[in-house]
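>>> Next come a sequence and a model predicted from it.
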Amino acid sequence: MLLQQLINGLTLGAVYTLIALSFSLVMGILGILNIAIAELFMLAGFIGITALMAGLPFPLALAAGIAGATVASVVIKFVAYDPVRSSPVITPLLTTLGCSIIIQNVVVNYWGSNPLQLPFEFLGERLRYGPISIGSMQILVMATSVASVAVLGFMIQRTRIGRGLRAAAENRDVARLLGVSAERLTIVAFALSGVLAGIAGVLIGMHYAAITPYVGVETGLKAIAVMVVGGVTRIWGALLAGPLIGIIEVMTIAHGGSQIRDLVVYGLMILILLIRPQGLLGGRSSDTGQRV
């Protein structure tokens, strides 16, 4: 049914949005694509499910996953970004790619290569409205994602740190001259990206009651597509493109089969970029205005 698929698509899109925002934050402030974010998402899922299996309540399991992803993200900043910050853009991309491979191998060696599955379905209750069935976990995923985006938006628009992030995104050199600490904002950008990836990882792991060491690659690529479609450094663009990509993917699977979902999603991304290279909410190519 159409409404049922829309709900499923919005759930998936909520996760894509969080990861895309994680990419956009680092891209907007530092101008680099942190490939390791996809594996931070996966790492948080493993930590969250492990914590839940150990008997911890959901809030603590979520906090553990977020903490793990955030700490790993800040470590990546020091070991993979700081030493090459003055190098060409391709260099930090490659160093973060190396970090993503390391994280994946650490997870495989610690948890194994098989999916980590919950012995029970977390929040398995379903609410039914006629032919429409909404899982309690789906509601939790969407509600948490909306709340996370709202908190992020408030922080960026209304707090001193947020103003610093926006100033650095617009012009880092001018922001530094005005007394904005580039080092502190860099740490904040990496930490926030870890928080968002951590929330997404724990939520998706609990939603499917399982997670694999290889989920980060596929989900990360979809999140990058969301970021590009919405406008590379526009966080509100990700908020629009995430549900759009999620709905399109679910509709494609429902009506065309899973074999062509990637063809449709990435084909749409290419089409949008051909028509509007700056993304749905991106400014003109010459516009250097507010990016976050």
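That came in fine, so what should we check first?

>>> From here on, just use CA atoms for contacts and neighbour counts.
Noted.

>>> the longest helix in this structure is where?
Ordering each helix of the chain by length in residues (DSSP state H) puts helix 2-30 first.

>>> next one: it to chain centre, how far?
7 Å (C-alpha atoms, centre = their mean, to the nearest Å).

>>> Which strands or helices does the very next helix or strand once past that helix pack on?
From helix 2-30 onward toward the C-terminus, using DSSP states H and E, the following helix or strand is helix 37-53. Helices and strands touching helix 37-53, by 3 or more C-alpha pairs under 8 Å, 6 or more residues apart in numbering; DSSP states H and E, are helix 2-30, helix 58-76, helix 90-111, strand 116-117, helix 182-208, strand 210-211, helix 215-230.

>>> Relative to the whole chain's centre, how far out is the fifth one?
The reference is to helix 182-208. 7 Å.

>>> And here is the other one:
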Amino acid sequence: MDILTFMQQMVNGFSLGSMYALIAIGYTMVYGVLRLINFAHGDIMMVGAFLAYTFMAVFDLPFPLTVLLAVTISASFGMFMDKIAYKPLREAPKISLLITAIGISFFLENAFTVFLGGVPRAFPVPEYMENIFNVAGVTFSFASIMVPIVTLFLLMGILYVLYKTKYGMAIRALSFDIKTVNLMGIDANTIIALVFGLGSGLAAVGGIFWAINYPSVEPMMGVLVGLKAFAAAVVGGIGSVSGAVVGGFIIGFTEVVVIAFFPELGGYKDAFAFIFLILVLLFKPTGIMGEDLEKSRF
């Protein structure tokens, strides 16, 4: 592989990995607080993408306003989902929460299939997002370069909230002991809802960028993407926000490199992400940036 091809794959890997990272952050934040793998998280990404499609294709809203509305509604939906499905099970065994998460995932996928149909719909990508640039022989679209920039910007925003605000302090305290936090006068349910809102908003951003880079939306689009984002969160160290981003980049690069070096294995690219996950867990069960969750979180 020559240096030009390598640089091209680097750009592709950064773009793909950034989308996984945006979704993985939501997985790791919810797990850090509730020890819950929210398997409905990938479907929140699908909801965000469909909302953006509706606002642009049906209401003809400008892209910036579309993103703002889709992210806000998705965040509100995530908080609503916590209130009706997870909050009543706070004291229940963790397996009950896990089964509930899987049930919500199936419900969303089938509800969207029934009411909107299972046929993929073309996403109305803004023209400027499709602009192609060529730098020293490496070509990339405006959208592909925007995704890593937005991801890093949002990562800094999340880290600022976690470590520089009272809400972030409450989130980190909550991740250690919910009952003690309640005794200190903090409404744990409000903080948990905030975590779901932040994670769902990031998933919606990931879904919108996914729909732009692979311009179509359909009810099952979040299934495999959500599983890979979960793998990214585990690879990076579930419970670590920065680790989720690192894991997203690693999974994205793994997919791209496999296709670049072994084109004949392109049909198996999805499997390589999970093979890499297994290898990481064999040698470092806490993930690359993970730590003992009894000592540190986020």
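Noted; the coordinates are in hand. What you see is a predicted model; the values in this text were computed from it and never measured.

>>> Could you tell me the TM-score of the two chains?
After superposition, the two chains reach a TM-score (TM-score structural alignment, normalised by the length of structure 1) of 0.94; 290 aligned residues with a C-alpha RMSD of 1.5 Å.

>>> that older thread, quick one: average offset of the longest helix of structure 1 versus structure 2, please.
Here the mean offset of helix 2-30 of structure 1 against structure 2 after fitting is 0.7 Å, by mean C-alpha distance after the TM-score superposition for structure 1.

>>> equivalent range in structure 2 for that helix?
Under TM-score structural alignment, the match for helix 2-30 of structure 1 in structure 2 covers residues 6-34.

>>> For the helices and strands packed on helix 37-53 of structure 1, give me JSON lines that also has mean neighbour count and distance to residue 41 of structure 1.
Below are these laid out as JSON lines (neighbours: other C-alpha atoms under 10 Å; distance: least, C-alpha to C-alpha, whole Å):
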{"stretch": "helix 2-30", "mean neighbour count": "25", "distance to residue 41 of structure 1": "8"}
{"stretch": "helix 58-76", "mean neighbour count": "21", "distance to residue 41 of structure 1": "7"}
{"stretch": "helix 90-111", "mean neighbour count": "17", "distance to residue 41 of structure 1": "11"}
{"stretch": "strand 116-117", "mean neighbour count": "18", "distance to residue 41 of structure 1": "15"}
{"stretch": "helix 182-208", "mean neighbour count": "24", "distance to residue 41 of structure 1": "4"}
{"stretch": "strand 210-211", "mean neighbour count": "21", "distance to residue 41 of structure 1": "11"}
{"stretch": "helix 215-230", "mean neighbour count": "24", "distance to residue 41 of structure 1": "6"}
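
>>> quick one, which of the ones you listed is nearest to residue 252 of structure 1?
Residue 252 of structure 1 lies closest to helix 2-30 among those, at 10.0 Å (C-alpha to C-alpha).

>>> elements contacting the closest one?
Short answer (3+ C-alpha pairs under 8 Å, 6+ apart): helix 2-30 of structure 1 packs on helix 37-53, strand 132-135, helix 136-158, helix 160-170, helix 182-208, helix 215-230, helix 235-256.

>>> Of all the helices and strands packed on helix 37-53 of structure 1, which one is nearest residue 140 of structure 1?
helix 182-208 (8.2 Å).

>>> what is the orientation angle of that closest one with helix 37-53?
50 degrees (axes from the mean of the first three to the mean of the last three C-alpha atoms, to 10 degrees).

>>> just the angle between helix 182-208 of structure 1 and helix 160-170, please?
Going by the same axes, to 10 degrees, helix 182-208 of structure 1 makes 100 degrees with helix 160-170.

>>> For burial, what's the neighbour tally of residue 181 of structure 1?
15 (other C-alpha atoms under 10 Å).

>>> What does it correspond to in structure 2?
Aligned partner of residue 181 of structure 1 by TM-score structural alignment: residue 187.

>>> Tell me who's in contact with that match.
Counting by C-alpha atoms under 8 Å, 6 or more residues apart in numbering, residue 187 of structure 2 makes contact with residue 181.

>>> what does residue 232 of structure 2 give?
20, 21, 24, 244, 245, 246, 247, 248, 249, 250, 251, 277.

>>> try 7 Å this time
24, 244, 247, 248, 251 (C-alpha atoms under 7 Å, 6 or more residues apart in numbering).

>>> likewise residue 253 of structure 1?
Contacts of residue 253 of structure 1 (C-alpha under 7 Å, 6+ apart): residue 261.

>>> change it to 8 Å
Per C-alpha under 8 Å, 6+ apart, neighbours of residue 253 of structure 1: 259, 260, 261.

>>> what's the answer for residue 145 of structure 2, then?
So residue 145 of structure 2 contacts 11, 15 (C-alpha under 8 Å, 6+ apart).

>>> what residue of structure 1 takes the place of it?
Under TM-score structural alignment, residue 145 of structure 2 pairs with residue 139 in structure 1.
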